[in-house]
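J.: Return a 3D structure for these sequence lines:
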Amino acid sequence: MELQTAFQLVNSIILTKTGRSLREPEVAFFEGTWLGLTYEQIAESSEYSTNYLMRDVEPRFWRLLSDAMGEPASKTNIRVLLEQVEQSNSQSSNSQSSNSQSSKALLHEEGLRRVGTW
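T.: Model prediction:
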């Protein structure tokens, strides 16, 4: 999964559950984590200190995401969790599409019965 897709998914989950989008420090932390950067590397590429990222942003971010997802989220399992969410969303979309097509077919058959051409 690409960074942009992962970010959009995480932001959507947080927004849905909390009513707010990710804040700038959380964005910097998530993107750095996703890319496999160290705290020092994230700090160097952002305006946040290593200490702030480690002691404040990280624990709050994982707690927020875990609460929003309903299961523990961490640096070690985030990719698996997001893949599961994406698969679930995909299956749900396919199911809705299939149900919609079935409904349309049934409505078409019913319409043909009514006009006597079926």
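J.: Every contact and neighbour count from this point should use C-alpha atoms.
T.: Will do.
J.: show me what contacts the residue nearest the centre of the chain?
T.: For the chain, the residue nearest the mean C-alpha position is residue 9 (2.3 Å; Cα atoms, centre = their mean). Going by Cα atoms under 8 Å, 6 or more residues apart in numbering, residue 9 touches residue 82.
J.: Here is a second sequence; please produce its structure as well for comparison:
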Amino acid sequence: MMDMQKILSLADEMVFEKTGKHLDDLQVSILKGVWENQRYAKIAEEYRCTEGHVKDVSYELWQVLSEVFGEMVRKSNLKAVFERNQVGNFAAKDIVHIGNVHLCGEQQASEKSEPKTINLHKEGKNLAIQKLLELGLSAEQIAEILGLSVEEIKADFSF
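T.: Below you'll find the predicted structure:
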């Protein structure tokens, strides 16, 4: 099970990166409540506002998270999206963004810098390779992006 504090921290950082605004208290309550399978009415009761207001704020939050993850995020699939993207497994400062692919590494990627070797955790490396394969990149391109040898890529995935 994913750690709620890590989820909230990463969600906040990703939303801030996209919008320039941090999650507010209601958005945090919505994420926690939805994660715990609460209904909007219960979240509204705990936050002391109307259910309609919670629904409105939720709609906006799902839109932003959909942009962040590059896929539709809704109340019904929130956990699946976070788990599919293994969001809770990495510290926010260790995320490297390459298009819609989020990689776990010890260094930040810079658009202007030379390609750097990224020390990837095994599951992060495999997720990154899988995502890049889905985007149609070759083993050579993936190796260059991730700072790995082509043999490492080919050993983990059949080409």
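J.: And the TM-score between them?
T.: After superposition, the two chains reach a TM-score of 0.69 (TM-score structural alignment, normalised by the length of the first structure), with 99 aligned residues with a Cα RMSD of 2.7 Å.
J.: circling back to that earlier point, which element is the residue nearest to the centre of the first structure on?
T.: For residue 9 of the first structure, the host element (DSSP states H and E) is helix 3-18.
J.: what's the mean gap between that helix and the aligned bit of the second structure?
T.: For helix 3-18 of the first structure, the mean distance to aligned residues of the second structure following superposition is 1.1 Å (mean Cα distance after the TM-score superposition for the first structure).
J.: Tell me which helix or strand comes right after that helix.
T.: Helices and strands here follow DSSP H and E; after helix 3-18 of the first structure, the next one along the chain is helix 24-34.
J.: Contacts for that next one next, please.
T.: 3, 7, 38-39, 41-42, 46, 48, 53, 57-58, 61, 75.
J.: List the buried residues of it.
T.: Buried residues in helix 24-34 of the first structure, counted by 16 or more other Cα atoms under 10 Å: 25, 26, 27, 28, 29, 30, 31, 32, 33, 34.
J.: cool, stretch 130-145 of the second structure as well?
T.: Under 16+ other Cα under 10 Å, the buried positions of stretch 130-145 of the second structure are 130, 131, 132, 139, 142, 143, 145.
J.: what's the longest helix in the second structure?
T.: Taking DSSP state H as the criterion, the second structure has its longest helix at helix 51-69.
J.: And the contacts of that one?
T.: 14-15, 18, 26-27, 30, 40-41, 43-45, 72-75, 81, 100.
J.: could you say what helices and strands the helix or strand that it is followed by packs with?
T.: Downstream of helix 51-69 of the second structure, the first helix or strand assigned by DSSP H and E is helix 78-84. Using 3 or more Cα pairs under 8 Å, 6 or more residues apart in numbering; DSSP states H and E, the elements in contact with helix 78-84 of the second structure are helix 25-35.
J.: again, only this time at 7 Å
T.: Applying 3 or more Cα pairs under 7 Å, 6 or more residues apart in numbering; DSSP states H and E, we find helix 78-84 of the second structure packed against no helix or strand.
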